[in-house]
Every structure is written in structure tokens, then in C-alpha cells.
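K.L.:
After the sequence you'll find the predicted model.
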Amino acid sequence: MGTSVYEIDLFNRKGFVRKVCRACGKAFWTLNHEKELCGDQPCVEYEFIGKPAVTKEFTLRSLRESFLGFFEREGHTRIRRYPVVARWREDVYLVGASIYDFQPWVTEGLVPPPANPLTISQPCIRLTDLENVGRTGRHLTSFEMMAHHAFNFPGRQVYWIDETVDYCYRFYVEELGIPEERIAFKEDFWEGGGNAGEDLEVLIDGLEVATLVFMHYATVNDTLQPLQNRIVDTGYGLERNLWLLRASPNVYEALYGDLVERFARLAGFHKVEENILREVSKVAGFVDARRPSDLRNSIAQRIGIEVEELEAILKPYEALYAILDHTRTLLWMLGDGVVPSNMGAGYIARLLLRRSVRLMEPLQIPVTLRDIMEAHIEASYQDFPEFKEVAEKILEILELEEKRYRQSLVKGIELLKRRAKELKSKGISALSTEDLVFFYDSHGVPPEILKEQAGKLGLEIKVPGDFYSALAKRHERVQRIAKAADAYRSKLLQELLGLPETQLLYYDDSYLRTFKAKVLKVVDGRYVILDRTAFYPEGGGQLCDNGRLKFRNHEALVKDVQNIGGFVLHGLEGTIPEAGEEVIGEVEWNRREQLMRHHTAAHILNAAARHVLGRHVWQTGAEKAVEKARLDISHFKRISPEELRRIEELANEVVLRNLNVRISFMPREKAEEKYGFILYQGGVFPGKTIRVVEIEGWDAEACGGLHCSSTGLVGFIKILSAERIQDGVERLTFAAGEAAIRYVQRMEDLIRETAEALHVSKEELPRAAAEMASELKVLRSEAERLRERLIESQVESMLKEAESLGDVRLLIKFMEGADVDANFAVKIANTLVNKDGGLVAIFFVLGKTVQVVAMVGDEAQKKGLHAGKIVTLVADRAGGGGGGTPRLGQGGGLERDKVLGMASYLRQAIGGWVKEQN
């Protein structure tokens, strides 16, 4: 890259000189002709701490208003912040910069920006330096990126580098009053997300306060290709700029000074002298904060105290800073509808929440996370009143997640004990990083607690310095798994090039039942492409239409309909028409009508769930079939029967009101402006024009499915069940219209038949069922007691049957009978190995399916025998599958004939293992 791009009018006009930094070797522009260092870290220390550049007092609110107001006066339109959850994008979960708001649709020129030029203060979340938060004095997990953007498209040039740098200079010098000689502009080059361009880092007294990026390249195969669109992408960190203006010892004191003082006083912390905090921030610019010992040693040397004394002073404050940071980030996330879970944005929320709980424990502070969150909500109320509206839900989620975390610790520590035993049996004395990730992701146990417990169990643990940020990075982007069908679709699209896209008659009239069309092409001898169709293809969770095609004297059944890149393929059974033939299509109306009812009902129910459960509810999946449909929604706990009933009542109220269902195609930016991002309940809708399905006064979503023209046509909606299908996701199974009526009729038949069988009336059924349940409980208890006696009676004789194989004994039994199952086999095997630790018991349960249970006693395990491996050996030889722990292995799906001949093979294999150990 040449330097001409940086020969900016302002630099020439004001007398800036281009220098090369003596430390890092990069070029920068300054008014100070004697300056030899660029002013960035680690080239220089922070020079602003304790030396305010201006006399005016600023708050977050007043600084944000100064920025937005300045750019408004300079012809920019102020736009409202976007949610931190990037629901309009398919590649990321959270907004990490203000430019995310406009990717990909605006930056690629597909839709116009909401204003041009514009200014915004966008909350952003980045966890790339999570471990550094609290330690360095400058790192945060969330921040507001104040920005001004200009989108230069062919035929519409707004402004470029000269104007951008001029705006920046004037904002700092004229608006804020910072002396111009304290400002430096450092040259750099930015790449990311497939785009690239020159940039200037804006540095004041050692602190980077803004970045000015000029995107005008695409990166293609490691080469730069000029873009038609040139985009001004700027970012001014609100919190960093406040830190500069307040000249506080660190960014946390600038942001949370009052809260730090309040909670530190309640906890009884010793007050830290400002010079210590100041030195922490300065030294952290030179030392990797993920190596705390290096950081501590450097600071201790500079201020002349022992490392242990410094540790005792700093550690409580570092934890408090991190807790205040994490809870503020959680406010953004939970307030914008994130539900903690084990996936996507929910994973990040849970990670921050649990880390906050962990950080609070050693502080013994007489406040809760709820208290801290309430303080954040109150402090942000004037700027973000929307969080006050959902405050109770946010606080409920916090308390519930904290409770779950503590419960998971108990289970996780028990699992650690088992893992320690397993590793020791293999001669391994350390937990791997993979183990740490497994215990955290699957059981919620942080590595710090593992380290405490592992010491007691004789295990070593080395926790990577970037453990949490590495976990966060795994979950920051949507992981799309390529499918075999993707390759087929790509190949097929190449074959279809040159054909006109199919005319979609079902969008012109969703009640159209018959139509005439022409066959354009036959694909794979089974699929036909028509020039126009009324058959709806599978998509958006809605099953495809069925029906028939008539031509000449033939008829073919339409069984599968798919849209591939604008071409609708009709899968046929029967005689296949030839290319060029005229056909008459007939849609199977009863199926279509029921699918439309279920799709419209899904929209009605989703909005009803948001009304009842809260604004955090978002659709995560759906399927609309003929007899029933399902709707998956995000929610942080199980839905109660009362809540379910209220959702159902609300949905049916909407049906009875017979609201109009309006469908329109709108420019994306107009739809977002009118309805907000609630449009994307069903996921991202591609393209610059989106199809909006609006239930008048109730719901609006971007949707490609077919719907009833009014809610009254949906008919009765009945929720059939609610279940938790994964962490943070509830599944509502429901039926509407005739399907709902048929379901209710079936339930009535079952009730009537059950009442007749019990010789009671319908009204007496609950009492009769309770009595039967009580009697059944007694019978089960008696059966279990008899089973225990049966086991006891068989154990001694079975032990005598065991044969010796070196230092272990082996028992192989084939069991069958009405009362025999895998659980019975496990109980017998457990009793056997408890009595004889050198025993290996293998039971084959011969029922409708063949199962295997293997149990290895403690002494036999020391000889290298592993129950899970024995089961795997059986499964490899007899089909099926299975595995397990060193003590217990289980498998199933085995082939009966192969199992019956396995005894001698197992004796030989296990005998061989024992000999190897000796």
C-alpha cells in the first residue's frame, strides 16, 4: 500500500508531520515534530491518568450526547441502537461492532442504509480478552461503539477519508476541547469478514480512543480486489473516551466509580491507593495480563512492595471490577432476549453469569448478583428504559441460573472423583485441557474448582491462561455444517442455468387449487420443473403440498415439492410428462388447508407465548404437519400448566376476534423500520425484499409460508403437550382446526373407555386413578422386595459358577424371562462384584432385543480390565453398539445367534488381557 492515501487535507492544512515510531516501526501523523513514539501501547505508557485533558466533567450520558449531537449538526442522522443479538445475520450471534448492524445487506449494496450518512452509539459484546477483564485496567466484555458511517455507492458519493479525519479532529478539539498536539493518527491496514481497507488509529496520551476504517477492498484468495462500494467504518469507544476525559486510574473506576465504592465499603475492602491502580494500568500495557505472576512482579517492583502484599490488595478489586463488567454485559444480553443455555449466545450469557458467581464467592460480599444487576438497571434507566420494563424477568433468570450452577457443581465434583479413579487406573496423573472443557461445558464446573478438588484427589491441573476466552470464541459464530444435499443442489443449479425461474402462483393466491402449466425440464427421471406452479414447496418448517398432474390421458401423483434456487421441482409417482407438455395441476386441498391453519396458528401461539412468558421468547424452530405441528421457543424454565392454559386461551381469543392476516412484500429497511427485529422470529429471511405476514394488531414476521386470510379460519387451537427438548428451549406441540377437533374427540373416547373399564363415571376417574396408583405403588414395592430376595438367593450359587482366569474370575450368564431386563442384570452384577472384587460378570439378556451388561470389580480393574471395552468388544463381534466405564458397560441391538456362541471367545480374550498385565 502506498502512503498517498494518508496525505490528508487536514494533515497538510494543520502542519501534521509523518513520523515512524522508534519502537514498533509503524508510521503516524502528529503536530509534535519532536515526537519519536507513536503513542500506542506498548510503545508508550498511558500519559493521561491523573492528568485530565479537559476541565469539563463528563458522564457516559453526556459524552454520548456530545458525540451524537456533534455529528447530527454535521448532517448525520441519529439512529437508535440495534439489539446486541444479531438476529438479522446468519454468521454471528452477537454484535461485535457498529458495522455489524449493516452487514451483509447494506454493505453489499442490497438494501439502502437507514440513513446516509448516519451516527449511532451501538452496544457491542466481545469476549476475546475475557481473562484480562479486571486485571489490566482497560479490558471490557461490553462497550458502546459510538460511530459515524458513510456508504459510498456507485452514483452516490457521501464522503471519504479527508472528511472522516476532519470530523474526528474537530470532535476532539472543538467539541471536547482536547489540545490538538496531544492527538496522533497511526497508519494501519484492517482486514475482516472478507473486506479490507486502510485505517487510522486515533491516539491521545497513550490511549487508542478511535479507529477510522476505510473499507474498499474485498479479500479474494489472499489478494485484494477493489469494491464498488466504499464504506466509512468508524468506532469511538464510549467507555475509553470517558476514561480519557476523567483521567481515572482505570476504566472501571471511570465507569463504575460509585458502584465500586459502594460495594467495596459493604465488603470491607481496604481502599487501594490511586498510585497502585495507576501503575497496574500502565504496566498492563507492556505485560501479558494472562500471565498474572509477570504482571504482579512488574507492578510490585515499580511501587516498591512485596508481591504477596500487592496480591492481597488487588485481588478483591479485580474480582469486583470483573463482576461489575460481566453483569453489565448480562444486562445487555438478557435485556435483549438472550436465554442462558448451552448453545450460541445463550452459552456466552451462561459463561459470564457463572464466572460472576465464581468471582463473588471468595469476596464474602454481603450482596447478591441480583443487587448488582438492580444497580445497573437503575443506573441505565434514563438511557435504556427498556431494561426497566423487563427487569423482573432478568432478575428471575439470574437467580434461577445461580441455583442451577450450584446444583451442577455437586454433580460435577462427583463425576470428577470417578474420572480421577479412571485416570489413575491408567497411570495418568493430570487432567487434560479436553477434560477441563468437558467438565465446564457438560457439567458447569469451572477449572478453578476442578483445580481445588483435583489436588485432594492427587491429580495435577494446568489451566490455560485463555481458557474462558477460548471457550467464548468457539461459540461466537454460527457453525454451519455442510450437508451432502448442498453439493447436490449446487450441481443441480448449474444444470438449470438458462431456464426461467418458476412463477410462484401460491403467492398470488394461496387459495388457488387448480392451474395450467408447461413442463420445462425433467430431472433425474422423476422430478419435473414447470414454468408456473401452485404447489407449495417444503420450507420454513411447513411440509410441501401433495396433489396430481394431469396430461394427455395420464395422471401423476405429486409427492415431493422442493425449491432450489428459484426453480420448483415436483417429485412424481406414475407416468412422467415430457418437456414441452402442457399439464393441469391439482392441489390436494384438505392437506393444504390444514397446513395453512397450522402455520398461522404457529404465529398466533408464538406471540401468545411472548405475551404470557415475556419478551425473551423467540422461536427457535417449527414444523407444520397435517395432524399436528410443533413450535420450539426459548424460555429459561419449564412452562407451568397455568402458563400453558393462558397461552392457549390467548391464542383462541385471537382466533375468535377473526383478525385479518395481511401479507405484503416490503423493502427490508422499510419492514425493519416499521416492525423492528421481531420480524426475524422464524430466522433470517434472505434478500433485499422480504415477505411480511402480519396478523393485524397481534404479530408480524418475515415468513415465506402460506397462511389463512384471517385468524377465524384457523379454527380451534389446542396445545397437546409441552416438553423441554434442550437447555433453554421448550417445545409446544399443538393442533388447529379439524386436527384439534379430532384430537379432542380421541381424548374423549379414551376417557370414556377408561371410565367404563374401571366401572366409574367420567367425573370419578381422578379418584379411581389415584386409588389404582396407590395400589400399584404397593405392588411394585412388593415386587421389588421379592426381586431383591431372588437376587440374594442366586448370588452365592453364581459366585461358585465363576471360573478362574489367572488372578481374576469370570462369570458369563444368558438370562431370559418376563421379569428379566437390563436393570435386573445390573443389580445382580453389582451385588456379585461387591462381594468379589476380582470378578468379571457378563450377562446377556435375551428378550425382544438382545442386551449385554458387563461389570468389573475393583481388583479386576487393577488388572487392566474395563467393562466398557468388554461391551465394545461384544458389540463389534455381535452387531449393535455400546460402551461404558471401567466398572459398568452396557450395550444393545445384538444379534441373538452371534451372542449365543460368544462365551469361549470372551474367555480367550479376557484371559489374554490378564496374561498381558502379568
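P.N.:
Yep, it's here.
K.L.:
can we go C-alpha only for contacts and neighbour counts from here?
P.N.:
Fine.
K.L.:
Which residue ranges of the stretch 651-800 of the chain form strands?
P.N.:
Along the stretch 651-800 of the chain, the segments classed as strands by DSSP state E, counting those that start in this stretch run 661-667, 689-695, 699-702, 717-726, 729-736.
K.L.:
Out of the ones you listed, flag the one nearest Gly566.
P.N.:
Judged by Cα to Cα, the one of these that comes nearest to Gly566 is strand 689-695, at 14.7 Å.
K.L.:
all helices for the stretch 301-450 of the chain, in order.
P.N.:
Per DSSP state H, counting those that start in this stretch, the stretch 301-450 of the chain carries helices over the ranges 307-335, 344-360, 369-379, 385-389, 391-425, 433-443, 447-456.
K.L.:
In TSV, list those along with distance to Phe71.
P.N.:
As requested, the helices of the stretch 301-450 of the chain are arranged in TSV below (distance: least, Cα to Cα, whole Å):
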stretch	distance to Phe71
helix 307-335	25
helix 344-360	32
helix 369-379	26
helix 385-389	24
helix 391-425	32
helix 433-443	45
helix 447-456	47
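K.L.:
What is the neighbour count of Gln917?
P.N.:
10 (other Cα atoms under 10 Å).
K.L.:
Look at the residue nearest to it when sequence neighbours are not counted and say how many residues are nearby.
P.N.:
Spatial nearest neighbour of Gln917, excluding adjacent residues (Cα to Cα, 6 or more residues apart in numbering): Lys863 at 6.1 Å. Look at Lys863: counted by other Cα under 10 Å, it has 18 neighbours.
K.L.:
How much space separates Lys863 from Arg809?
P.N.:
Separation of Lys863 from Arg809 (Cα to Cα, to the nearest Å): 12 Å.
K.L.:
longest helix of the chain?
P.N.:
For the chain, the longest helix by residue count, based on DSSP state H, is helix 765-801.
K.L.:
Can you list the helices and strands that the helix or strand just after it packs against?
P.N.:
The C-terminal neighbour of helix 765-801 among helices and strands, as given by DSSP states H and E, is strand 803-805. Counting by 3 or more Cα pairs under 8 Å, 6 or more residues apart in numbering; DSSP states H and E, the packing neighbours recorded for strand 803-805 are strand 808-815, helix 903-917.
K.L.:
another structure for you, compare them:
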Amino acid sequence: MTGREIREKYLKFFEQHAHQILPSASLIPHNDPSILWTAAGMVPFKPYFTGQAVPEYKRVTTCQKCIRTPDIESVGRTARHHTFFEMLGNFSFGDYFKESIIPWSWEFITKELNLPQDKLWITIYQDDDEAFEIWHKTVGVPAERIVRLGKDTNFWEIGVGPCGPCSEIYVDLGEARGCGAPDCQVGCDCDRFLEIWNLVFIQFFRDEEGNYSPLESKGIDTGMGLERVASVLQGVASNFDTDIFREIMDFTANLAGHKYGQAADTDLALKVIADHCRAVTFAVSDGALPGNEGRGYVIRRLLRRAVRFGRVLGVHEPFLYKVSQAIIEQMQDAYPELKQKSGHVIRVIHTEEERFLETLAAGSDILATLISEAKASGASEIIGNDAFRLYDTFGFPLELTQEIAAEQGLTVDEDGFNAAMEEQRKRARSARQEIEYISERGVLYKALREELGDTRFNGYSTLDTDSNVMAILKDGLQELSAVAGEEVEIILDVTPCYAESGGQITDHAMLIGPDLSVEVSFVNKPVEGLIVHRGKVLSGVLKRHDSVKVKVEQPRRQDTARNHSATHLLHKALKEVLGEHVNQAGSLVEPDRLRFDFTHYAAVTPEELLRIEEIVNQAVLANYSIETFETSLAKAKEMGAAALFGEKYGKQVRVVKMGEFSLELCGGTHLTSTAEVGLFKIFNETSVGAGLRRIEAVTGLGVLKYLGAKEAQLEELAAVIKSPVQEVVRRTEALVQHNKALEQEIEALRTKLAKSEVQDILGRITQVKGVSVLASVVAAPDMDNLRGMVDMLRDKMGSGVILLGSTAGEKVNLVAAVTKDLHGQGLHAGNLVKEIAKMVGGGGGGRPDMAQAGGKNPEKLQEAIDTVHQVVEKQMK
């Protein structure tokens, strides 16, 4: 069976058992900052297991895209380590339990996949007699093939929240794959027994004290690795030998002029490239972009590691984008989003490859300096920590550093490199975050929702409503009342207050009652259906079950809606001007401004910004009616509605329509016509990451304030240069030209003065063991001028050692030079200037022929210069 056939067979099997097939969720977890990646099939369903959200379907089956990166260095070196993989899973949210999933799993394994029963082993949690009875008596697995294991392997839990025992299905791959030990069995570290499916029985809730209580609504969470199952069914020893990987590896091998299976180092490179490029392709497709932190750093690291392994294949130009195209072709049927985003994916990968090759070139220069310094100082090896910095910062693999160093007769401190690598791994392990089902705070809000019911939001149609106080919380505890001065959280049965979400900030409001006023400053939705108001009691006493009038701050809501509606117009204008590849990547909507992040590959030109601004303002002046309505997700997509990429939508969605100009899915608050935007003005456009741009803008009265500030600046500038406002540009240009002329005149005078000073300084040359040495304090305003003087002196001297020092305020500048004919005598400009810099409270270094340094004790400069001759003499010994 091919990987595609296994995937389809699994999903169809559970569809026949009344499961709803859902598409894979994004690799970027939705509204879950606790984790970087979707790392398991259950991640998208965490809110359903915890009760934070109500599932649309009780039974679900998926093939989920997953990324895990704890063991990147092991990829390609083992049979089953991957960064990207596909997890087949079926889930029950309070529907069926062990009595159903255990027989189904056996049926699928033995009848659909035709795996021989005598090769299958089962593990269960040591105390799970219920699972044992079903496996043994209902299914008929011999008791001796059911292995009881402890809590460390067969009980799933992470902190507070739902948890439970699990049961795993293993395949015996035969004695030839084993370790040969007489006690080799399930659980052994060798490759004989391969786990292919894990069934997790969510049946307990663990509290903060570690107590377990049975859940009323039990759940099932299963996971089967597609790549592992494919390796078993296709009879191959490694996941990389399945059709899932071989197509990609063969494509890469052909691209590089190699063949898989002929050399170990080549095979390793092909495996790493196939794995990493799959991960990068899918991650970029789901909205991740290369960067220096978080997900961006992971993407950049994987891509650069793949590029480095490309060098093993002899590929020194961008090639991963071509591999990515092959991956998209192979996987687009199962994951249509790949095809939809193919242009964006290919461009991001190609751009990042080109940038990295430039970085590698910079790393080569650094390595050349390290080699030069090592040889000049008589060292025989490159320091391990320096080699690691080359690897970590510039992407130089250790093998490449060793190869280049060997050409120069040097070795690399491999132990030091490995020690630095292990330190980084320790930091990574300590920073790694686990997948959590629910936080302690989440448990509180979930319980409150179950007790009080959902909060009804009516804020689309009104800003003023009567409501009842359902609960008052202070420091996580329910209170019966709150008095003036206290800050509390308040839950109402109905509210017009918009809870912060989708980039739109919270409403502000007042709760009014007889002799009562409460100022609400923040509103959020900690669990689905429950709206929580954070506020301060200004006067009176707020009591549970009070009837209050809720009044949203109208100007703030209106200004926020003005900016939110403008983001929709901006999104459409960006697509018109820059291209359909532009997609929203995030936004912030506040009363006084808007911020809009979008995918694009270059800075937006001033001409393009003007055109975008013009299109938005034309839409404002067109006075398009803004309508909102609810429909099915399928119908909305059929209508062409734009959706925020990676966002999770239910069956019913809210659509915002602005005439025939814009159609988007959105849950935010909006105006009733585009004319209410007033004016739209972009005030900033910048990069926020590779392939990611940001526009900031203002609307309505915000534009008047912005233009007023600009006008005030112009008038201030006119006053400074003593010019009428209408003449500011011409007058400023004249001043700039005059300033340039003065600078050229000053530079010419400095050069003339320097030449004169050089002639005077040449008279201070002394001899040290037959070598001409010139050391002096000079007048040079900056390092550039100081280097220029050294160059002139070196040309005049022909042969010798020079060290000049100058002061610039509280700083000391030092430049040293050693002519090339003296390098074999132990003289090194970098070592010389480093020694002298210590005496003025500084440091520095550089090449053997030219080096510079700085210091912070100008009063000690002359004393340091006076020691140059002794230092030179010591170096020559």
C-alpha cells in the first residue's frame, strides 16, 4: 500500500463508523500560545477535551500535519526520527469509549491493513483491567501477547487537566531486527518491536493536588504515524525507504547528480533534505516565515541545515525551492492548501536560500580570519567554541570547517565544539514546552460556564443593554460583592461589550445601577461562550444577582470600528496593487490607529503606497454600504469571501460585505458605510520578517491629527532655516549643497594637515633589533582618519611597525600596522594593538598586517604609546 492509500483507507474506515472526516488543522496552533507547533492529532481538539468549547461533531477522524523538533540532529541517522510527519487519528468527545475503539483498531489493523495477528502485541496500563478484558475476551488477543506497563509509558497526563491510561499496538518485525538478547520483548530499545498506534483513554481529571477523579464525559484520542505504518506495509527497514520519502529523495538525487543507496554520506544528506524540506514547505504554507525567534527560528534552522547538506551533494546554488515544488506536486491532493499557496511557498524558500548563501560567504571570511590568527600565533587548531559559533551563526557544519582548516595544516578542537553543542541542547531542552490540555485558570472558567451558561453577546446591534450580574471574581475566587476601590472580574448574562479577539481590542464600558458605577477596562473570552469583564468599582457596592445597565463607550467603539473597516479596504487594495499572493498575517485595531501585517517579498514602493492609499480613499468616497450576515463556511467560500489564513471557523460564519469591493469573514465590529471611515492615511510601512511586511495607518480625525502634526513640523523647520513654508524644500536643498561643499573643503584641509603631520612624525622612527618602529600620539578626529595616516606612513616607511593613537572625547582610538616583510619574525599587528589597548582600558585586534582597537582612558594614552617598543621587542623574541 502507498502512503496515499493508507491515508484514504484509514479515513474511510472511520467515516463508515459515523466519524466526520475533518481536514488537517494548521501547523500553527489556533489561539494557543503555549506551544509553537501542532505536534499531535489531538492539539486542534484540546478545547473539546477540556470542555472549553462545544464540538460540532461527537466523532471525528483526521490526518493531521505535525511538526516536532526536539531531536533535529537525529533526523536521517535513525529509521524513524522526523521533524514533519502525518498523524492518523480518530477522536470521541463524550461519545464512545474503550468498548468501541479497541475492536475497531483490531479490525482495521488485521482486516484493512492485513497485518498478521501473530505478529501483533498489545500494551496496556498496569491497572487497566477493563482494557485487558476487551483486548483478551472481546477481541481475542492471547493473554501472553498483552503486556502491562507502568505509568511512565502507558498513562497520558501533563499537569492539571484531563488524562488517562493508554494502550499501544506493536508489530514484531522479526528476530533479524532485534538485539539478540534472550529477554528481548515489547519495550526493548531495539528495532524489533515497533509501536504503530496509541489509543489514549481520557477518563480522569487530575487536580492541582494530584488527585484523580472520573470524568463524566470520557474521550478517545488515538494517533497512528502514517510513515511508520507505511514502512511496515511496504516491508522496508526505514521510513525513508517508503514511497512517501523515496519520491522526494530520488528527485533530489537526480537534481544533484547522485543516486540513493550508493554512499552513506549521500544517503544521509538526501534523507535530511527530504525531511526538512517537507517541514519547511508545510510550515510556510500554513503561514510561518523564517526569522530569528520562535517558529521563524525553527524554519530558518531547518532550511539552513538542509542547504548545508546540499553542499554534501555538491550543490552550491539555491535548490530547495525546486525540492519544495516536487513535495507540493506529491502532496497537493491530500493537502490542497499547498497548491493554493505554492507561489508564496516557493518564493519564501528561494529568498531564504539566497540570503543564507550570502551568510555562508560571510562565514567563509570569518573562518579565513580564524585560520590566519591561529597560524600567526603558532596554534595548530581552531578553538572548538569558535567552530561552534561558525556552525550556529553562519551555518558552517563542523565537517566543512575541518576540511578548510586541514587545507591550511590545522585541526579543529572537536571536543570543544561538541561541548558547546551540548550546552545549546541543554538550553533548548530546558526551554521546551509541553502540550497542555488546560491551565488551572482555564479549569475555573470552564466550571463557571457550566454553572452559569454562555454569555449572550448583543453588541453588534446595541451599545446599551440591561443585564444581570451572574458572578464576581477576585483573585480567582468567587465573591458575593465588591465595594468601591476594588478591581474584580464580572460575568453578566448578556453584554454589548466586545471581547478582545481577532486583532480588535476590547471595548470600555460602564456598569450602572442604583448608587453603583463600575468602570470596565478589559473584556475577554477565556473559554468559548464565556465573556469576562474586568473592572473597578467606582462607587456603591456591586453584588451578585444585581441588575445593571451596561453602556459601551461609544466614541471608542466607533473609532475602533472605523479602523477595523479600513483594514478590510486596505486588504483588498493591497491585493489589487501588489498581487493576489498578499494575505493578512495579523492585525491590531485600536481607536487611534490600525496595524496590518501581510505577506509580501519586498518593500512597498512610495508609488505603490500612494496607489494603495488612493484605492482605499476611493472606496471610502464611494460610500459602499457595509452589511453583515451569517452563512455556512462552504457558502461563504463559494461567494469568494476572504478568510484569515490559519483561523479556525465553525459551520456558521459571519461575513462582512462592503458593496462589491470587499467580502471577508470577520467577527469584529464595523461601520454601516465606508464613508464613515472619513479619511485613510498610511504613516508607516516596514519589514517585520522575511516575506512579511507591516502597514500602519490612521483614519477619520486621526488623519487630521497626523496632518496637523506634519504641518507643525514643517512650520518649525521653516523657522529654523529662516524660510517661508512654501520655500522650505528649495532652501533646504541649497543648505545641503552648501554643507557638502564645506565638508569637502574641510576634508581637503585635513588631508593637507595630515600629510604635513606625517612628515613630522617620520622623524620619530626608532630601531628595535634592526626593525623600524614608529609609535606616536597624533591628532585624528576619528578612526577613518587615523587609518589614513597609518596608510600614508606605511607607504613612506616601506618596511616597519607602526602604532598610532588618538583621542576623541572620552575615547581612545588605536591603529597598528606591520609590513608584510616582517610577518615571519613574530610580529602581528592584531596582537600588538591588543596588548597596547589593555593599558588604556580597552580591547581589539585584527589581521597580522593591520588592526585597530579602542579604549576608555585617554589620560593613559601617552604612557601606553611609550611601551610600544618594549612590546615589539618581546614579540620578536
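P.N.:
It's in. From a predicted model like this one, the values you see are computed outputs, not experimental measurements.
K.L.:
one step back: hmm, the residue nearest to Gln917 of the first structure is touching Gly912, no?
P.N.:
No. In this structure, Lys863 of the first structure is not within contact of Gly912 by Cα atoms under 8 Å, at 11.5 Å.
K.L.:
Tell me which residue lies nearest the centroid of the first structure.
P.N.:
The first structure has Gly344 as the residue nearest its centroid, 1.0 Å off, counting by Cα atoms, centre = their mean.
K.L.:
Just to confirm, what residue in the second structure is aligned with that one?
P.N.:
Matched by TM-score structural alignment, Gly344 of the first structure corresponds to Gly294 in the second structure.
K.L.:
any idea how far Asp782 of the second structure is from that match?
P.N.:
From Gly294 of the second structure to Asp782 of the second structure the distance is 40 Å (Cα to Cα).
K.L.:
tell me the contacts of Glu696 of the second structure?
P.N.:
593-596, 682-685 (Cα atoms under 8 Å, 6 or more residues apart in numbering).
K.L.:
hmm, back to that, for the match of Gly344 of the first structure, which non-adjacent residue is spatially closest?
P.N.:
Nearest non-adjacent residue to Gly294 of the second structure (Cα to Cα, 6+ apart): Leu36, at 7.0 Å.
K.L.:
Give the equivalent position in the first structure for the one you found.
P.N.:
Leu36 of the second structure maps onto Tyr93 in the first structure, by TM-score structural alignment.
K.L.:
Please name the residues that touch its match.
P.N.:
85-87, 344-345, 476-478.
K.L.:
Please tell me how far it sits from Gly683 of the first structure.
P.N.:
Taking Cα to Cα, one finds Tyr93 of the first structure at 12 Å from Gly683 of the first structure.
K.L.:
Name the residues contacting each of those two.
P.N.:
Arg87.
K.L.:
What strand or helix carries Glu642 of the first structure?
P.N.:
Per DSSP H and E: helix 641-656 holds Glu642 of the first structure.
K.L.:
how big is the offset of that helix relative to the second structure?
P.N.:
Its matched residues in the second structure lie on average 4.4 Å from helix 641-656 of the first structure after superposition (mean Cα distance after the TM-score superposition for the first structure).
K.L.:
what angle sits between that helix and strand 729-736?
P.N.:
40 degrees (axes from the mean of the first three to the mean of the last three Cα atoms, to 10 degrees).
K.L.:
Next, the buried residues of helix 641-656 of the first structure.
P.N.:
644, 646-655 (16 or more other Cα atoms under 10 Å).
K.L.:
I'd like those residues as CSV, with distance to Asp162 of the first structure appended.
P.N.:
Supplementary listing: the buried residues of helix 641-656 of the first structure in CSV, determined by distance: Cα to Cα, whole Å:
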residue, distance to Asp162 of the first structure
Leu644, 59
Arg646, 59
Ile647, 57
Glu648, 59
Glu649, 61
Leu650, 57
Ala651, 57
Asn652, 60
Glu653, 59
Val654, 56
Val655, 59
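K.L.:
out of these, what pair is the most spread apart?
P.N.:
Largest separation among the buried residues of helix 641-656 of the first structure by Cα to Cα: Leu644 and Val655, giving 16.8 Å.
K.L.:
Quick one, which of the strands of the stretch 651-800 of the first structure gets closest to Leu400 of the first structure.
P.N.:
That would be strand 729-736 among the strands of the stretch 651-800 of the first structure, by Cα to Cα, at 15.2 Å.
K.L.:
Next, the angle from the closest one to strand 717-726.
P.N.:
Using the same axes, to 10 degrees: strand 729-736 of the first structure against strand 717-726 is 160 degrees.
K.L.:
distance from strand 729-736 of the first structure to the second structure after superposition?
P.N.:
Mean for strand 729-736 of the first structure is 2.4 Å (mean Cα distance after the TM-score superposition for the first structure).
K.L.:
Tell me who's in contact with Thr222 of the second structure.
P.N.:
Thr222 of the second structure touches 41-42, 88-91, 197-200, counting by Cα under 8 Å, 6+ apart.
K.L.:
try it again with 6 Å
P.N.:
Listed by Cα atoms under 6 Å, 6 or more residues apart in numbering, the contact partners of Thr222 of the second structure are 89-90, 198-200.
K.L.:
next one: Val558 of the first structure
P.N.:
Per Cα under 6 Å, 6+ apart, neighbours of Val558 of the first structure: 546-548, 571-572.
K.L.:
Return the closest of these with respect to Asp336 of the first structure.
P.N.:
Checking the contacts of Val558 of the first structure one by one against Asp336 of the first structure (Cα to Cα), the nearest turns out to be Asn546, at 40.5 Å.
K.L.:
The closest one and Pro537 of the first structure: what is the separation?
P.N.:
Distance, Asn546 of the first structure to Pro537 of the first structure, by Cα to Cα: 9 Å.
K.L.:
just so I know, which of the helices of the stretch 301-450 of the first structure lies nearest Tyr905 of the first structure?
P.N.:
Using Cα to Cα, the nearest of those to Tyr905 of the first structure is helix 391-425, at 25.4 Å.
K.L.:
what about that closest one, how far off from the second structure?
P.N.:
With mean Cα distance after the TM-score superposition for the first structure, helix 391-425 of the first structure averages 3.2 Å from its match.
K.L.:
which one of the strands of the stretch 651-800 of the first structure lies closest to Ala556 of the first structure?
P.N.:
Nearest of these (Cα to Cα): strand 729-736, 30.1 Å.
K.L.:
any idea what Tyr405 of the first structure aligns with in the second structure?
P.N.:
Under TM-score structural alignment, Tyr405 of the first structure pairs with Phe356 in the second structure.
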